[in-house]
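*Asks:* here you go, sequence then predicted model.
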Amino acid sequence: MTEEILEPELPIIDPHHHLWDLRPLVPAFPEPRHAFIEAIAGAAYYTFDELHADTHSGHNVVGTVFMECGAFYDASRADALKPVGEVEFVNGVAAQGASGLYGDYRPCAAIIGHADLTRGDGVRPVVEALLAAGNGRFKGIRHAGAWDADPEVLGPPFHAPEGLYAADSFREGFAAYADYGLTFDAWLLEPQLGDVLDLAKAFPDQQIVLDHCGTPLGIACYRGKQHERFDSW
């Protein structure tokens, strides 16, 4: 279904999208596959051409923000520094857009990467490498904390440890990260919202972006419970 574009001249920033090529990875996920894995298997790559097509469908998308998704990690680096490869790749896409060949459109004008905050103070060299790789476009990290006791809510690749945002090692890394004045993207589920609230209270000067509206749930053991859970969300 194609809908009428109501304000085609309105400048828009797409604040959260990914770039990836999952074709080499999809066969590696164990059987039976989670529904989300099956969904992404049908659209296993999304790179510059697909992004350009989506953002030029009639709306006036002038720029985008890339959100980390574990893609294009650098296999040659130590584990802590592998996510730098993702920022290097995305910065190249941003440079492609900044060339002017595609008009005033600026894809990936801001980049959100990943660093493992459970490394405590050891996260500093990772953040500094991400800043260097982003060439001014790197704006922050996301370290997802999504967890649920029901294995049907999240597939195996997306399970963070229970209570991650309260863990001493994570908070040590968060304190070190806060020194850089960057943003922090949090992704967790509606039943976990207290975890990010506690984190925000402990670090009131740190800017936190809550991804996916706090992820209200209506699947697996939460199916049919949206109405009763709405107030807590």
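*Replies:* On my side now, so go ahead.

*Asks:* from now on I want contacts and neighbour counts done on CA atoms only, so please keep to that.
*Replies:* Noted.

*Asks:* does Gly85 sit in a helix, a strand or a coil?
*Replies:* Three-state call for Gly85 (DSSP: H, G, I helix; E, B strand; the rest coil): helix.

*Asks:* my guess is it meets Ser76, correct?
*Replies:* No - between Gly85 and Ser76 there is no contact under CA atoms under 8 Å: 9.3 Å.

*Asks:* tell me which of those two has more neighbours.
*Replies:* A side-by-side neighbour count of Gly85 and Ser76, using other CA atoms under 10 Å, places Gly85 first with 22 against 9.

*Asks:* residue contacts, the more buried one?
*Replies:* Phe72, Tyr73, Asp74 (CA atoms under 8 Å, 6 or more residues apart in numbering).

*Asks:* can I take it that the second one is in a strand?
*Replies:* No - counting by three-state DSSP, Tyr73 is not found in a strand; it is coil.

*Asks:* take this one as well and set it beside the first:
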Amino acid sequence: MGTLPIIPRAEVRPQWLAPYREAPLEPDLPIIDPHHHLSDSLWGGYLQDDLLADLGSGHRIESTVFIQVGFGYRSDGPEHLRPVGETERVVAIAGRANAAQADTQVCAGIVGFADFSLGARVEETLHAHLDAAAGRFRGIRCHAAAHAQFQYGVMHAPPLHVYMDPKFREGYATLSRFGLTFDSWAYHTQLDELCDLARAFPGIPVVIDHIGVPLGVGPYAGQRDAVFAEWKRLLQKIAALPNVCIKLGGLGMSVFGFGFHLADRPPASAELARAWGPYILTCIEIFGPSRCMFESNFPVDKGTCSYQVLWNTFKRITAGMSADEKRLLYRDTAARFYRLA
């Protein structure tokens, strides 16, 4: 996999974003942001002050969920416990962020990483995360996004077909004993394998990150209609499993192939809504609002637009929906899935 061509990601460029501003739409709509990251170095660094600046952009963000990204791992000790350092760092950052302001409960939930290839021995890692998380730990994300023809993203590509590996599944099964959830980051070409995994363990709640990533790069460039049809078919199949939800977001990543980050100026929310709307509305049609949750995927999607513009985009797409549907999409589904007060 290491010799494959790498698809570059959309880099965060504050000076490119800065000149464009929008007034927040529906500023009183309560939101849980169930998917953001933190890092010392990735995306130019994204820590407490950066996150609070985005959260203060005019939308009513009540709480957030941190999602693993390989940040802050312990530098020594047993290898299988090093990812617990990420949980420890996030708890410390959340404490400072919540002491600095009262509008948003930052990192009310934490999703970390554990190496399921350890099989049942991964329980030690899960116990350590729970001990370190001060009541915030909610689940595990294992990055599976890999393709035979290219690499993409922040982390090294995992082995192909990792969700089908028997040892991985032995470790995955431990989630049910801890009452933890699973976040899946996989391409649309891997949704059949995720479907097989979710069906095999119906007691484990699963959320599909980034709408299942219908690819628009590499061999899929210029194939948008065909990819859309295949992605929709696969989502309809996996939506038959009641333990699976989906996150609406991530479309600012360059792997989707929209290319807004290549323009001379950042896009307006109306432009993004026209491009992203068919995908998001298809997800809502297939899963229903009670199994969909909007996500920022920040700062990754900050390579395409600001936090303010991102939520305006989502609000434009859902402008015709009822108040009850919006409550589910923007807050209640995430609150239920991640067990947030």
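*Replies:* Thanks, I have it. Predicted model only: the values in this text are computed from it and were never measured.

*Asks:* which stretches of the stretch 101-250 of structure 2 form helices?
*Replies:* 123-132, 166-172, 174-178, 191-200, 224-238 (DSSP state H, counting those that start in this stretch).

*Asks:* out of those helices, which gets nearest to Ala275 of structure 2?
*Replies:* helix 224-238 (11.4 Å; CA to CA).

*Asks:* and the closest one, how far from the chain's centre?
*Replies:* 20 Å (CA atoms, centre = their mean, to the nearest Å).

*Asks:* what's the answer for stretch 156-169 of structure 2, then?
*Replies:* Distance, stretch centre to chain centre, for stretch 156-169 of structure 2: 19 Å (CA atoms, centre = their mean).

*Asks:* what range does that stretch cover in structure 1?
*Replies:* Per the alignment by TM-score structural alignment, stretch 156-169 of structure 2 matches residues 158-171 in structure 1.

*Asks:* contacts for that stretch?
*Replies:* Around stretch 158-171 of structure 1, the neighbours that count as contacts under CA under 8 Å, 6+ apart are 117-120, 144-148, 195-196, 198-199.

*Asks:* same thing but at 10 Å, please
*Replies:* For stretch 158-171 of structure 1, contacts defined as CA atoms under 10 Å, 6 or more residues apart in numbering pick out 116-121, 143-149, 151, 153-154, 174, 176-177, 186, 188, 192, 195-199, 202-203.

*Asks:* which among these end up buried?
*Replies:* 116-121, 143-148, 153-154, 174, 176-177, 186, 188, 192, 195-196, 199 (16 or more other CA atoms under 10 Å).

*Asks:* excluding its backbone neighbours, what's nearest Pro27 of structure 2?
*Replies:* Closest residue in space to Pro27 of structure 2, ignoring its immediate chain neighbours: His59 at 5.0 Å, by CA to CA, 6 or more residues apart in numbering.

*Asks:* buried residues in stretch 125-132 of structure 1?
*Replies:* Across stretch 125-132 of structure 1, burial judged by 16+ other CA under 10 Å covers Val126, Val127, Leu130, Leu131.

*Asks:* on average, how far is it from the matching bit in structure 2?
*Replies:* Here the mean offset of stretch 125-132 of structure 1 against structure 2 after fitting is 0.3 Å, by mean CA distance after the TM-score superposition for structure 1.

*Asks:* run a quick neighbour tally on the residue nearest to Pro27 of structure 2.
*Replies:* When neighbours are counted by other CA under 10 Å, His59 of structure 2 comes out with 21.

*Asks:* who's in contact with it?
*Replies:* 23-31, 307-308, 311-312 are the contacts of His59 of structure 2 under CA under 10 Å, 6+ apart.
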